[in-house]
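K.L.:
The following block contains a protein sequence and its predicted model.
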Amino acid sequence: MFVDEVVIEVKGGDGGNGMTSFRREKFVAAGGPSGGDGGHGGNIIFTVDEGINTLLDFRERKFYQAEAGENGGSKNMHGKDGEDLLITVPPGTTVTDTKTGKVIADLVEDGQRVVIAEGGRGGRGNTRFKSSTRQAPKFSENGEPGQERKVKLELKLLADVGLVGYPSVGKSTIISKVSAAKPKIGAYHFTTLKPNLGVVKVGNYSSFVMADIPGLIEGAHSGVGLGDDFLRHIERTRVIIHVLDISGMEGRDPLDDFRRINDELRKFNEKLMERPQIIAANKMDLSQAEENLENLREVLEKEGYEVYPISAITGQGIDELIQRTDVLVKETPDFFEEDDEEEEVIIRGPQPGEDDDLFDIVEEGGIYRVIGDEIKRKVAMADLSTDDGLYHFLRMLKKLGVNDALRESGIKEGNTVNIEGLEFEYSE
């Protein structure tokens, strides 16, 4: 089974809680704070493995979470950091944040890595809050929650050559003839419901990867029929072989088919028209083929296209088509430009909260709600079990500008404030 699109949820590991403790040593009457920091949570990291060619495993498991950091200990002991969770994906996978619609990563090269969800930082122990005016802080900080994301994974085939054309023009038969691929073949539309890959060997020292893209129809660029589910795979190819049924057995004009398919490619991605495209006029063993070929050549060769008459059934013209395709593959540069000097293998994704405002204030029925990803993290990290911890939290809110924002929103003495689930009565 070929799976080329799936949505999963990922969560970085939570940071460990900081420790509240004090030195208790012999002959030391009043020891100072000694609480250590919590460990950082592990990251969710996607890594490319060229040995994988589908996203099938993600259909069985939809949620991934990295290891949490350990809590801090007494005697200023730092908690152990959580282990990163490495998730392998096939080359050609794009990762998109479903909330923002932004592409987080385009994973192409074997071994390439990207941090998809950051682990939370460890909470600070009470030692870190000691100051000249606060000698014995009786609070610490909870660990930061790990970053949560829902992401869409899309696999775009990494092939040198893509076969395009209407359904049932013979693409599957061609790839079965020139490679070891064994696609399902039948005399009806949409036989191919998944792209087929085959390695085509040319002579003793040359080869290229060919992809049989499922048949396209009008409106495919906007999702009609099999639609843009498969158009995305053509984006990766260097050379396009446009397969036409030159016999016109189904009552279609081969030249009209050529124009319509190219129109779909152009609407999906204008840059596809810059790729080398050669014409495979298939089914030359059938009647009307010679007459239609003459008309096709008269038009398309004037436009600069190379037309190769072939028969996928008998093998006529296949060798010439493959030889020319091999030359074009060698002459055409990779679609992806690579920097040979680039050594960094981990690409760090967007940091938590970098695209978010610190908070928003929404008034609902007399209750003033303070919401936002950043303020949610602050609440999660606050130690509200002691008066000192609560006082520190309130000072932090003031520093962030929450107090001023509430006053600007028209809050009155005695109104209720809800900060990500924490409710209290407002007072100046």
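P.N.:
All right, it came through fine.
K.L.:
hey, let's count contacts and neighbours off CA atoms from now on
P.N.:
Fine.
K.L.:
need the helices for the stretch 151-300 of the chain, in chain order.
P.N.:
Taking DSSP state H, counting those that start in this stretch as the test, the helices found in the stretch 151-300 of the chain are 171-178, 228-234, 254-268, 289-300.
K.L.:
Below is an additional structure, to be compared with the one above:
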Amino acid sequence: MKRFITSLSLLLLPALAGAYPHDAALSARLKKEFAVQLSSTAAGRELYSRLEKTGRYKSLQVLVRRDKGDAFAWFEPDANAVYFNSKFILKFFDAKGFSGAQVVEVLWSNKKVRAELVKYAHPIYLHELVHAVQCYLYPEYRQDAGGNPLEFEYEAYLTEDMYVHERMKADPALLRDFIRGSYTDIYTATTFGSYFTLSLDPEKYKEKIRRYYEEQLGGYVSMEDAAERRQAGMADSRILAYASGRVGEYARDNTSLARLQREKAEYAEFLENFYGTHWPAFSSDALLFIGTAALEEKNYPMALDCLAVADANAGRYGLALEVLGSLKTKGALAILEAASFVRDTHKKMSVEILAQHLKALEKACAATGRPFPEDLGPLRAENYPKAMSFYAAKYSEERDPARKDYYKENLDFFAAAAGSPQD
């Protein structure tokens, strides 16, 4: 299932509990142990190099606090701290009844427990460190813009996905366990939720992030929109400022606007260079790597999503001919294997599992310009109305927003395919 279960980084969260006795000692240990993990990759080392140049990373703390929200972790600029939500730490360990102070004490005193957290939560920590360096470099941006910058997430997710890719290529055991369904945890599911939804098209990748942060989460605004809004507000307030004698306030706002426009231009140039340096070499390599692993583990919906992507537009992304050829070859193989698998095992599949295989196969055929297997047409016609009813029921019953979105996406697809579009 494609979804973002991500940290609500940069949100202004409620005031948290006061200091716990072992905060400083635990922070030092977590900071050191996370650094060992992150520094094992080029992406992690590059991030640490940028952090150290700012001069503020040395005093950064890694703290554990409980928050009622859905944040796994977040960076708080005023405290210069990355916070991990103890609510989700307890969920990760399947533990109950511990207070915030007790969670801190256990992590401080028990090296094995702490190592288990670090082992699986390190990509979450890296994501928040990206936000730390952003806040160090642009400390007044949020105040000037009146919101959290959407573009910061474009950088954070690409950095995290590149980091995860390096780690998985070095040791794919966790990836394969997750793909075959033999292991999961809340942090790994979150991390792979982004990594598995890469695209050859960088704009499609960023659009997915934009929809989540602007339309679902809220409180985020693009740098372009922020500058335009501030500019419009300044034009309206100039006359009022002079008429009311609040010239000093207007001057400060004008300075803020100039700073906002300067930082927008600087960061836009950085982000363009950052994506231009890594795309499409990273995305195509990751899609081939994930898709090949999924194909070998017989997770055909995932294999098709990753490998059957060399559509008519693939040539414009600047892919090397060898890479494009590999995607086309493996995409064709995935389609053939998936179709054969459906033929052989469809009677043993649930309505949902069969529907997801047929859906992935249909989308893969459409993307690569291949006809849907003719002999599977009757099976598709029989299954899709059942799938529509299944997801309609799930959608009406679900209360979790992310799951509800997933059910709605599938309901819309199967309703349209079954010839009964929903209002």
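P.N.:
That came in fine, so what should we check first? Please read these numbers as outputs of a predicted model, since none were measured by experiment.
K.L.:
what's the TM-score here?
P.N.:
Overall, the chain-to-chain superposition scores 0.25 on the TM-score scale (TM-score structural alignment, normalised by the length of structure 2); 181 aligned residues with a Cα RMSD of 7.2 Å.
K.L.:
Out of the helices of the stretch 151-300 of structure 1, flag the one nearest Ile104 of structure 1.
P.N.:
helix 228-234 (17.2 Å; Cα to Cα).
K.L.:
Show me what the closest one is packed up against.
P.N.:
helix 254-268 (3 or more Cα pairs under 8 Å, 6 or more residues apart in numbering; DSSP states H and E).
K.L.:
got the angle between the helix it packs on and helix 289-300?
P.N.:
Between the axes of helix 254-268 of structure 1 and helix 289-300, defined by axes from the mean of the first three to the mean of the last three Cα atoms, to 10 degrees, the angle is 50 degrees.
K.L.:
circling back: CSV for the helices of the stretch 151-300 of structure 1, including distance to Thr94 of structure 1 and mean neighbour count?
P.N.:
As requested, those are exported to CSV (distance: least, Cα to Cα, whole Å; neighbours: other Cα atoms under 10 Å):
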stretch, distance to Thr94 of structure 1, mean neighbour count
helix 171-178, 26, 22
helix 228-234, 11, 21
helix 254-268, 17, 17
helix 289-300, 36, 15
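K.L.:
any chance of those in JSON lines, plus distance to Phe46 of structure 1?
P.N.:
Formatted as JSON lines, those follow (distance: least, Cα to Cα, whole Å):
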{"stretch": "helix 171-178", "distance to Phe46 of structure 1": "32"}
{"stretch": "helix 228-234", "distance to Phe46 of structure 1": "21"}
{"stretch": "helix 254-268", "distance to Phe46 of structure 1": "28"}
{"stretch": "helix 289-300", "distance to Phe46 of structure 1": "45"}
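K.L.:
quick one, which of those helices is nearest to Glu331 of structure 1?
P.N.:
helix 228-234 (18.2 Å).
K.L.:
List of residues touching stretch 114-123 of structure 2?
P.N.:
With contact meaning Cα atoms under 8 Å, 6 or more residues apart in numbering, stretch 114-123 of structure 2 is reached by 30, 33-34, 37-38, 89, 107-108, 160, 163-164, 187-188, 191.
K.L.:
run the last query once more with 7 Å
P.N.:
34, 37, 107, 160, 164, 187-188, 191 (Cα atoms under 7 Å, 6 or more residues apart in numbering).
K.L.:
what does stretch 320-328 of structure 1 give?
P.N.:
Contacting residues not belonging to stretch 320-328 of structure 1 are listed as 239, 308 [Cα under 7 Å, 6+ apart].
K.L.:
List the buried residues for it?
P.N.:
321-322, 325-326, 328 (16 or more other Cα atoms under 10 Å).
K.L.:
Also stretch 407-415 of structure 2?
P.N.:
Buried, per 16+ other Cα under 10 Å, within stretch 407-415 of structure 2: 407-408, 410-415.
K.L.:
what do you get for stretch 393-411 of structure 2?
P.N.:
Residues of stretch 393-411 of structure 2 classed as buried: 394-395, 402-404, 406-408, 410-411 (neighbour count, 16+ other Cα under 10 Å).
K.L.:
Report whether Asn403 of structure 1 is found in a helix, as I expect.
P.N.:
Yes: judged by DSSP: H, G, I helix; E, B strand; the rest coil, Asn403 of structure 1 forms part of a helix.
K.L.:
okay if I get the buried residues of stretch 407-415 of structure 2 as CSV plus secondary structure and distance to Arg262 of structure 2?
P.N.:
Formatted as CSV, the buried residues of stretch 407-415 of structure 2 follow (DSSP: H, G, I helix; E, B strand; the rest coil; distance: Cα to Cα, whole Å):
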residue, secondary structure, distance to Arg262 of structure 2
Tyr407, helix, 42
Lys408, helix, 41
Asn410, helix, 43
Leu411, helix, 45
Asp412, helix, 43
Phe413, helix, 43
Phe414, helix, 47
Ala415, helix, 48
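K.L.:
Contacts for the helix or strand hosting Ala235 of structure 2 next, please.
P.N.:
Element membership of Ala235 of structure 2, judged by DSSP states H and E, is helix 223-244. Residues from elsewhere that reach helix 223-244 of structure 2, judged by Cα under 7 Å, 6+ apart: 145, 149, 247, 250, 257, 260-261, 264.
K.L.:
Secondary structure for those residues - can I get that in CSV?
P.N.:
Formatted as CSV, those follow (three-state DSSP):
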residue, secondary structure
Ala145, helix
Pro149, strand
Val247, helix
Tyr250, helix
Leu257, helix
Leu260, helix
Gln261, helix
Lys264, helix
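K.L.:
Buried only: go through those for me.
P.N.:
When the contacts of helix 223-244 of structure 2 are checked for burial by 16+ other Cα under 10 Å, the buried set is 145, 149, 250, 257, 260-261, 264.
K.L.:
From the residues you listed, pick the one nearest Ala334 of structure 2.
P.N.:
Pro149 (38.9 Å).
K.L.:
mind listing what the residue lying closest to Val243 of structure 1 once chain neighbours are set aside touches?
P.N.:
Spatial nearest neighbour of Val243 of structure 1, chain neighbours left out: Ala280 (4.7 Å); criterion: Cα to Cα, 6 or more residues apart in numbering. Ala280 of structure 1 is in contact with 241-244, 307-310, counting by Cα under 7 Å, 6+ apart.
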